[in-house]
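Enquirer: Sequence unavailable; structure follows:
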């Protein structure tokens, strides 16, 4: 276990002006508080926060962060209090320790919602101070290093969580070394057999290639020296999990991988990176399509480097990474390099945050914005995982703006990456000047132009096409908003006509005064509730006019018209008479709600037997569904006789320019002989009708009875089709179902 003076010396080696007193106080306080506590391994518990602090010293972090690492378990696992830590170490350190404590109190892997909620808290805490992330990742790394004594189930659970959340989060923050170690430690516990197999194979390959690695290191160093470039060349072997994931992703064997061995070349300046690239390509043949310039177009985690693959002296493929020392530090330590302090003085409470120039900051900011947009925890977790795991392609707007997207992304994802409004109004795209489908997979360097239409909304089917979490979340929100608008518009029309039939005037302002009575928060909520059938229009009318009474009679037949009133049904021995509702014959009332079809802006659907323009129709409010349309002659309406408040007067609003077909169900008794069904189908097609569904309901030796669901233009079209079918020798009987 590291001693107190050793920790101070480690920090002093890279920060000569450190506050030694702060570190000494934190060391002594944490050691005293943890006292005789033991870990599962039997080691003193204090060894854990001390090792976390040591990991952070390797990143050259300030003494305040090291102090937080020493103290991070004190509130959770000892009798220490936030007030006490504030008094001894300052309010900022107390806030960081408490923030890390709150994160620990939720069992991340117990439930998906809890995992998502904890991730929310973590990202919000990171947004406030980046040191929370650095301590949390170091804490997880040491826990993974010492996972052995845990029960097998707990080991597997923690390892999977590390693989799902913490390793990719470290990668997104640019901390590549930490990501690789977390992945390999987790891989060992989630798939031990694969881990041991790959480690064994890599060792064999490493032993065989040791001479070639040394040869390439020596040869390249000498060639660069001759060109006046002082460089540090080091060979490396790909990590086991990286090898495994690439084998899985590309369905390759270990021997087929081209970059098991790679070399890192560190040179003094950016200009010398490109000069070194030229020397490498002149020395060994380049593998086409394997060059990537992450200096001119950095990754989203700020990684910058030149990548190329060449055919080495033994005819094996070798990957080269060329970068400066500054680029190397960012690649190794990521956000730890970008942490900037608002107060450059020795104030241990100075707030650390990410530089706004860093791409990691941009990703974090966009993720935090999603929290404000109110996604539920599961959607947020889905989005964040998608963002964490994906590799990238780089595309451009017509004005040259660079957009980084996950591999496999489409123009839909591109549109939402530009702006949510651009995605919501997207109706098409051009890729490199050519009109292309919005489902086209984008490639590096594509120039994408989004074609927009004001007022359009994204189809819900796009959610399954989109790759990015941002696009999926936005499409879901747009779909929910569209449905809400439909129900709200429908609810307003229902209320307007209900009030008008009763001789009253409806207004949104009047409704606003009734929200508390109706148990609604906003006007749109109340209107949507009426549209969904969750709030009866008569309840709104009675809330507005408590003295209003429905007209009733004691004797009448259901659905019988009397003096302009329509009796809908009985309840408790009375017959409700509601003015202006559906009549069995004649024209609908002037107050009827216009219906264009299922594609209009209202929540409308048709009953099981369909309805077509020309039918006299009525609407039934279905709770949670909107209005269901029935022909007036449908026997299904008998089921609603005792629910008069659910009846809505509706009328067709169809013009000649419309190209929408409507559903109708017909029953046919056909002679059971070869070719009968084909003749029926040909007749229907010849009449420009469409068969949507067909079912055989009874089959006898001489007659087959079937039910067909047709799509027709209107009642005249349906009757014409029925007439043609009746004229066929193979048809003994045809009729409209419920007609």
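Expert: All right, it came through fine. Fair warning: this is a prediction, and the values are worked out from it, not measured in the lab.
Enquirer: contacts, neighbours, all on C-alpha from now
Expert: Noted.
Enquirer: Is residue 566 in contact with residue 578, as I believe?
Expert: Yes. Contact criterion CA atoms under 8 Å: residue 566 and residue 578 qualify, at 5.8 Å.
Enquirer: so what's in contact with the two at the same time?
Expert: Shared contacts of residue 566 and residue 578 (CA atoms under 8 Å, 6 or more residues apart in numbering): none.
Enquirer: and residue 403, helix, strand or coil?
Expert: strand (DSSP: H, G, I helix; E, B strand; the rest coil).
Enquirer: and the residue nearest to it when sequence neighbours are not counted, what is it in contact with?
Expert: Excluding the flanking residues, the one nearest residue 403 by CA to CA, 6 or more residues apart in numbering is residue 395, at 5.2 Å. Residue 395 makes contact with 402-405, 442-448 under the criterion CA under 8 Å, 6+ apart.
Enquirer: Give me the neighbour count for residue 635.
Expert: Around residue 635 sit 11 other residues, with neighbours defined as other CA atoms under 10 Å.
Enquirer: should've said residue 513
Expert: Neighbour count for residue 513, taken as other CA under 10 Å: 13.
Enquirer: Please compare the first structure with the one that follows:
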């Protein structure tokens, strides 16, 4: 096991001014707290914190981070407390250790709702001090290196969590070496046969072609010498998981996979990077579409490098990365370069990104108020994507994830620009909004007043920011529509029981139903989340008939003599809640008409036949047929969806017949059995809200005589 002095020597190799006494005290304290504890492998537990500290020392991090690594499990797994750590090592280290402890307790592979909440906590911890995440990543790296001692089911769980969360996070932070190793270790657990197959093919390839890396490295050095550039050249085969992923994405066999080797050229200056690029392109043919200049357009985590893929020796494609020494240091440690030390002082690397600014760029597009599913999607989109760089018409650079569209571009500029977008020009040519943008393209967004986001946009955009903005706008638009509908339904319901709808009544109902406002009450009423009957029952329980007290159809009318019978007129189809009048017929009883039925004009001179009637106040069964005249799109599934919407409103379709059939639309009459006028309005408003319903009116046929 690494001793305290070994660790101190490791740290002092890059930071001679390191506080050896602090490191020694932390080592002794951690060893004492974990004394007697064993890992799954049977090794003393404290070997793990020491190994984590060594990983961070290899990254040349500050003393506080190294000490945190030594103590990162003390609060969770020993009798030590936050107060104890603070008393011995100060508030800064205590808060770092506590932050790591809280992250350790997050179950990132649990249910979607819990996972989204834990992601919020993860980003909160990152925003306080990014070193907490660095310690956690190093902790996960050592656990993955020693995972074989765990149960198979635990190995699979940890490996999936590593592949889904920690490896992409390491990559997003610029620590590509750690991402590669974490992915390869996870791959070894989750698909050992696949990994072994890749390694075997590599061995076969080397046997057939010899040491390709040495040959190509020599070729590159020769070209650089001719250009009088002093540079270091390194070559390596890509990790098995990286190759496996390319095979899966491109649906290629190993033999057809070309760029499985990568090379790095480390130059003395930025100018020489471009000279080296010219020398390499002059010697080998560049592969179109495989050039990226991250020096002129760096990534948000500070990464700078030139990437190019060329057809090298024997036509094999090889990727070459060209950068300066300072750029290389940031490329190796990413955001962690901010805390790197050399010769006792923090390294002043001009390319090291400020972690506070970096975490702001990562989280600024995430809306914590989003639903769990939406928030989780936005987090993963922000964490896992590579970037392309596009330009505004004024030449300003806009960074976007790979696969982004002009709509994503518009929302990055401003939410208002995105919401009002009606078109886009890419390099001066009008293109569809779903066009995938490429590096270096100039994008001009066309806007128009009155334009609102469309529901189909959700499937076009790829950035979390755009998806969040579109969903918010659609919700707001739906909310306005639902509030208007809810207001109408509430008014009808209040009239139905003889009460006047007032703001005070709605506020009182909302408070009694534990809703934040009357607008929220109306919105839920309009979206059918609650019923108008429930609102009335909340305010006037004495006026509402309860289940079991449903009015019998034969007693639905008030005002008839004991021996009089009645029928609903087919011409106007009155329903409970509407004003009605009765017309007597000899031998047929009373025919019930709506007060606005045109047929009543025929009886103006026969006032003795008129009977003043009203509907019984209470709960009516859904037996009152109303006909709707509808025009709907002639598309697959539309009619089925219309029927489903009616069923969702607890209404029954009793008849349906088509009046007109055209290539693009149908016109039909639908007979629906309803309870009352409130029920009728709810069904109609829900159908009107469907985008495939062109028109819907209540169908009344004066030719259908009583």
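Expert: Now that the structure is in, tell me what you want to look at. All figures in this text were calculated on a predicted structure; none of them were measured in a lab.
Enquirer: Drop the TM-score for these two in here.
Expert: Here the superposed chains carry a TM-score of 0.76, computed using TM-score structural alignment, normalised by the length of structure 2; 620 aligned residues with a CA RMSD of 4.4 Å.
Enquirer: Show me which of the contacts of residue 395 of structure 1 is closest to residue 155 of structure 1.
Expert: residue 405 (33.7 Å; CA to CA).
Enquirer: And that closest one, what's its match in structure 2?
Expert: Superposed on structure 2 with TM-score structural alignment, residue 405 of structure 1 falls opposite residue 400.
Enquirer: Now for the aligned partner of residue 472 of structure 1 in structure 2, which secondary structure element holds it?
Expert: Counting by TM-score structural alignment, residue 472 of structure 1 lines up with residue 467 in structure 2. Element membership of residue 467 of structure 2, judged by DSSP states H and E, is helix 464-496.
Enquirer: Now for residue 414 of structure 1: which residues touch it?
Expert: 403, 405, 423, 448.
Enquirer: whoops, I mixed them up, residue 403 of structure 1
Expert: For residue 403 of structure 1, the contact set (CA under 8 Å, 6+ apart) comprises 394-397, 414, 417-418.
Enquirer: now residue 646 of structure 2
Expert: Counting by CA under 8 Å, 6+ apart, residue 646 of structure 2 touches 652-653, 683, 687.
Enquirer: go with 10 Å
Expert: The contact partners of residue 646 of structure 2, taken as CA atoms under 10 Å, 6 or more residues apart in numbering, are 652-653, 672, 682-684, 686-687.
Enquirer: Pull out the buried residues from those.
Expert: Using 16 or more other CA atoms under 10 Å as the burial test, the contacts of residue 646 of structure 2 include 652-653, 672, 682-684, 686-687 as buried.
Enquirer: Go through those residues and flag which are in helices.
Expert: 682-684, 686-687 (DSSP state H).
Enquirer: just so I have it, where are all the strands in the stretch 601-739 of structure 1?
Expert: 604-606, 617-622, 626-631, 647-652, 662-671, 690-699, 703-712, 731-736 (DSSP state E, counting those that start in this stretch).
Enquirer: Wasn't residue 422 of structure 2 part of a strand?
Expert: Yes. The assignment for residue 422 of structure 2 is a strand, going by three-state DSSP.
Enquirer: how about it, what's its partner in structure 1?
Expert: Under TM-score structural alignment, residue 422 of structure 2 pairs with residue 427 in structure 1.
Enquirer: who touches its match in this structure?
Expert: 412, 437-438, 450-454, 456-459.
Enquirer: Go ahead and build a PyMOL selection from the buried members of those.
Expert: Restricted to buried positions by 16+ other CA under 10 Å, the PyMOL selection for the contacts of residue 427 of structure 1 reads:
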select buried, resi 412+438+450+451+452+457+458
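Enquirer: With that, I have no additional questions.
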